[in-house]
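A.B. asks: I would like to see how this sequence folds:
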Amino acid sequence: MTIIPWVIPIRLVDLLEIGLVAYLLYKLYLLMRGTIAVQIFFGILALYLIQVLVTAANMTILRALFNSISDVFVLALIILFQPEIRRVLLLLGQNPLIRRFVRSPAQEAMIGEVVAAVAEMSKRRIGALIAFERTTGLRNYIETGAELQAKVTKDLLITLFFNQNPLHDGAVIIRSQRIEAARCILPVSTSMSLSPHLGLRHRAAVGLTEQTDAFVVVVSEETGHISVARNGELIQNITVNELRSYLTEALSPQSAAETEPAEV
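C.D. replies: The predicted structure is shown next:
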């Protein structure tokens, strides 16, 4: 009698699936490394191993307890790992192949309106301070200003910062391609590394980016120079084309670690 050895058939799709799962687990590990999520994960793993032992030992009361917990287990995972799930989704959104299909014409139009307004205000030396909300909510700062809920247009931005307008002081905050509020109060940076010649607008721009991941555009009333602030850093005297590049990069789907914008 001939014994045929047991062979597991392996298809190409199986290899692709293994590779994809390994890649996703690796990316998940990179996102969770150094965070409290790792400790939570090991705690959940320990509970799962205890449940396996309880089931194997046929402990009736403990098994019933674990069964009741398992009913809300998936919901608990979503709540506990909400930041990590969000970061995974942002990582997927940052993929160039996906971004090619999900590029928003409305966002490109909004960037065009902002760039045109900033270029005009720079030419006319109209001081401006425009903050863009990214992943960190800016509601606390929005509530300090006058709520607008308006579409972003060149004419509206110029009008808001015109020095005879009662709303021209403070910042305009843009969220999800809409002007949320004007005359908003931003935290002022006290960093000693900043030039003592910088005005309040520039220090407020840096101050907001020190506390959040917002992206801020500044137009100097004295010189008309355009600057941008991000991650507590102020980049001064940039061109209109550079501004468009910085804005496009900053408002694209981002992971927690920010990348440098492309050279203009």
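A.B. asks: C-alpha only now, for contacts and for neighbours.
C.D. replies: Fine.
A.B. asks: Buried residues in stretch 179-193, which are they?
C.D. replies: The neighbour-count check on stretch 179-193 (16 or more other Cα atoms under 10 Å) flags 179-186, 188-189 as buried.
A.B. asks: Would you reformat those residues as a markdown table and include distance to Ile79 and secondary structure?
C.D. replies: Shown next, in a markdown table, are the buried residues of stretch 179-193 (distance: Cα to Cα, whole Å; DSSP: H, G, I helix; E, B strand; the rest coil):
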| residue | distance to Ile79 | secondary structure |
| --- | --- | --- |
| Ile179 | 31 | strand |
| Glu180 | 28 | strand |
| Ala181 | 31 | strand |
| Ala182 | 34 | strand |
| Arg183 | 35 | strand |
| Cys184 | 32 | strand |
| Ile185 | 32 | coil |
| Leu186 | 31 | coil |
| Val188 | 34 | coil |
| Ser189 | 34 | coil |
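A.B. asks: Which two of the residues you listed have the greatest separation?
C.D. replies: Ile179 and Ser189 (23.8 Å; Cα to Cα).
A.B. asks: Val219 contacts Ala117, correct?
C.D. replies: No: taking contacts as Cα atoms under 8 Å, Val219 lies outside contact range of Ala117: 10.4 Å.
A.B. asks: more crowded one of those two?
C.D. replies: With neighbours defined as other Cα atoms under 10 Å, Val219 and Ala117 compare such that Val219 has more, 26 against 21.
A.B. asks: Also this sequence, please, to line up against the first:
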Amino acid sequence: MSKFFNGLEKYIYWTSIPKMGINDIVDILIVSVMIYLIVKWIKTTRAWVLLKGIIILLCIAFAAYILQLHTVSWILSNTMSVGITAILIVFQPELRNALEQLGRKNWVTDIFSTESRQEEQEYTARTLQEISRAAIEMGKVKTGALIVLERTVALGEYERTGIPIDAKVSSQLLINIFEHNTPLHDGAVIIRNNRVVSATCYLPLSDSVEIDKEMGTRHRAAVGISEVSDSLTVIVSEETGGISIARDGKIIRHLDPQGLRDELSVLREEKGQNKKFKLWKGRNRNEKKN
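C.D. replies: Model prediction:
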């Protein structure tokens, strides 16, 4: 009987809530705030996609450990150590910017701020129409332009290199931004959730050898941003007035007005297909429950 009570006492001890002091509460709050700020920062950079990939690899490693897949476990364990060093090298600019922002931010307002990045929203027909109209008009007078439409991959790190705008998309606004000899004409415009969020943004240049030598920096920047994100970029050539679109590391050139509208309409079609797929999954789930 004494053994039974001793075992019961140990069980109650392990399942009981430990005593918490003020130091423990402060410790938990500090760690929670740190994790929140790190995740919030990651979601505005390309590191968010990398984090998803790391989570998938950890799930594979856990499954390999459970199923005793020794070869897979050996490969993952040996590549993880090298992968951490590679991550630090690849994302060195992002980490440097994060440390620079560490001393510039107002942490009190940042922690209690209710603003957060919204999920990818569908680009309205009006927004795409205004963008195509602006590109066509600028092409007629050979005004160079670079318009980036953000999708699921956040472009916060490139947005911060420009000047904040936060205005509703209109053809008149875009034409005025890229007008010659104006303060905002140099660089790219980033559009998110049907709003112009930033202008004069610097984009990464592509090193691809497949790009035609006659294309300049504007086209290489458009291809470069499409290589590191799933964005779609509209380019208007300053030399020829030709309109192009860069997407998935490729560039489509010499688009006529109808071709430009067709390429932009893909954004709405893909979003609609994703919605249909989600509705179809939900309908199947409900049918199984019934």
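A.B. asks: How about the secondary structure of Ala131 of the first structure?
C.D. replies: At Ala131 of the first structure the chain is in strand, as set by DSSP: H, G, I helix; E, B strand; the rest coil.
A.B. asks: Where do the strands of the stretch 1-150 of the first structure begin and end?
C.D. replies: Here the stretch 1-150 of the first structure has its strands, by DSSP state E, counting those that start in this stretch, at 128-132, 146-151.
A.B. asks: can you tell me the mean distance of the last one from the second structure after alignment?
C.D. replies: Once fitted to the second structure, strand 146-151 of the first structure is off its aligned match by 0.3 Å on average (mean Cα distance after the TM-score superposition for the first structure).
A.B. asks: after that strand, next one along is what?
C.D. replies: The helix or strand immediately downstream of strand 146-151 of the first structure is helix 154-161, counting by DSSP states H and E.
A.B. asks: can you list the residues that contact that next one?
C.D. replies: 113-114, 116-117, 120-121, 126-128, 165, 167-169, 182 (Cα atoms under 8 Å, 6 or more residues apart in numbering).
A.B. asks: Can you name the residues that contact Asp166 of the second structure?
C.D. replies: 195-198.
A.B. asks: Among these, which one lies nearest to Arg285 of the second structure?
C.D. replies: Out of these, the member with the shortest distance to Arg285 of the second structure (by Cα to Cα) is Arg195, at 35.6 Å.
A.B. asks: what's that closest one in contact with, if anything?
C.D. replies: With Cα under 8 Å, 6+ apart, Arg195 of the second structure has these contacts: 166-169.
A.B. asks: which one of those is nearest Lys40 of the second structure?
C.D. replies: Asp166 (20.2 Å).
A.B. asks: That closest one pairs with which position in the first structure?
C.D. replies: Using TM-score structural alignment, the partner of Asp166 of the second structure in the first structure is Gln149.
A.B. asks: Distance of its match relative to Ser176 of the first structure?
C.D. replies: To Ser176 of the first structure, Gln149 of the first structure is 11 Å away according to Cα to Cα, to the nearest Å.
A.B. asks: The first structure: which residue goes with Tyr202 of the second structure?
C.D. replies: Counting by TM-score structural alignment, the partner of Tyr202 of the second structure is Ile185.
A.B. asks: show me what contacts the aligned residue in the second structure for Ile130 of the first structure?
C.D. replies: Aligned against the second structure by TM-score structural alignment, Ile130 of the first structure finds its counterpart in Ile147. Contact analysis of Ile147 of the second structure by Cα under 8 Å, 6+ apart lists 188-191, 233-235.
A.B. asks: Grab the longest helix from the second structure for me.
C.D. replies: Criterion DSSP state H: the longest helix present in the second structure is helix 257-289.
A.B. asks: Now do that one: which elements does it pack against?
C.D. replies: helix 125-140, strand 243-247 (3 or more Cα pairs under 8 Å, 6 or more residues apart in numbering; DSSP states H and E).
A.B. asks: residues in the first structure matched by the following helix or strand past the last one, start to end?
C.D. replies: Next along the chain after strand 243-247 of the second structure, taking DSSP H and E as the criterion, comes strand 250-252. When strand 250-252 of the second structure is aligned against the first structure using TM-score structural alignment, it corresponds to residues 233-235.
A.B. asks: That stretch vs the second structure - mean distance after superposition?
C.D. replies: Relative to the second structure, stretch 233-235 of the first structure is 0.6 Å off (mean Cα distance after the TM-score superposition for the first structure).
A.B. asks: Which stretch among the strands of the stretch 1-150 of the first structure approaches Thr212 of the first structure most closely?
C.D. replies: Closest among these, using Cα to Cα: strand 128-132, at 10.6 Å.
A.B. asks: Trace Gly207 of the first structure over to the second structure, please.
C.D. replies: Using TM-score structural alignment, Gly207 of the first structure sits opposite Gly224 in the second structure.
A.B. asks: show me the contacts for the spatially most central residue of the first structure.
C.D. replies: By Cα atoms, centre = their mean, the first structure has its centre lying nearest to Thr135, at 3.1 Å. Shown in contact with Thr135 of the first structure (Cα under 8 Å, 6+ apart): 213-214.
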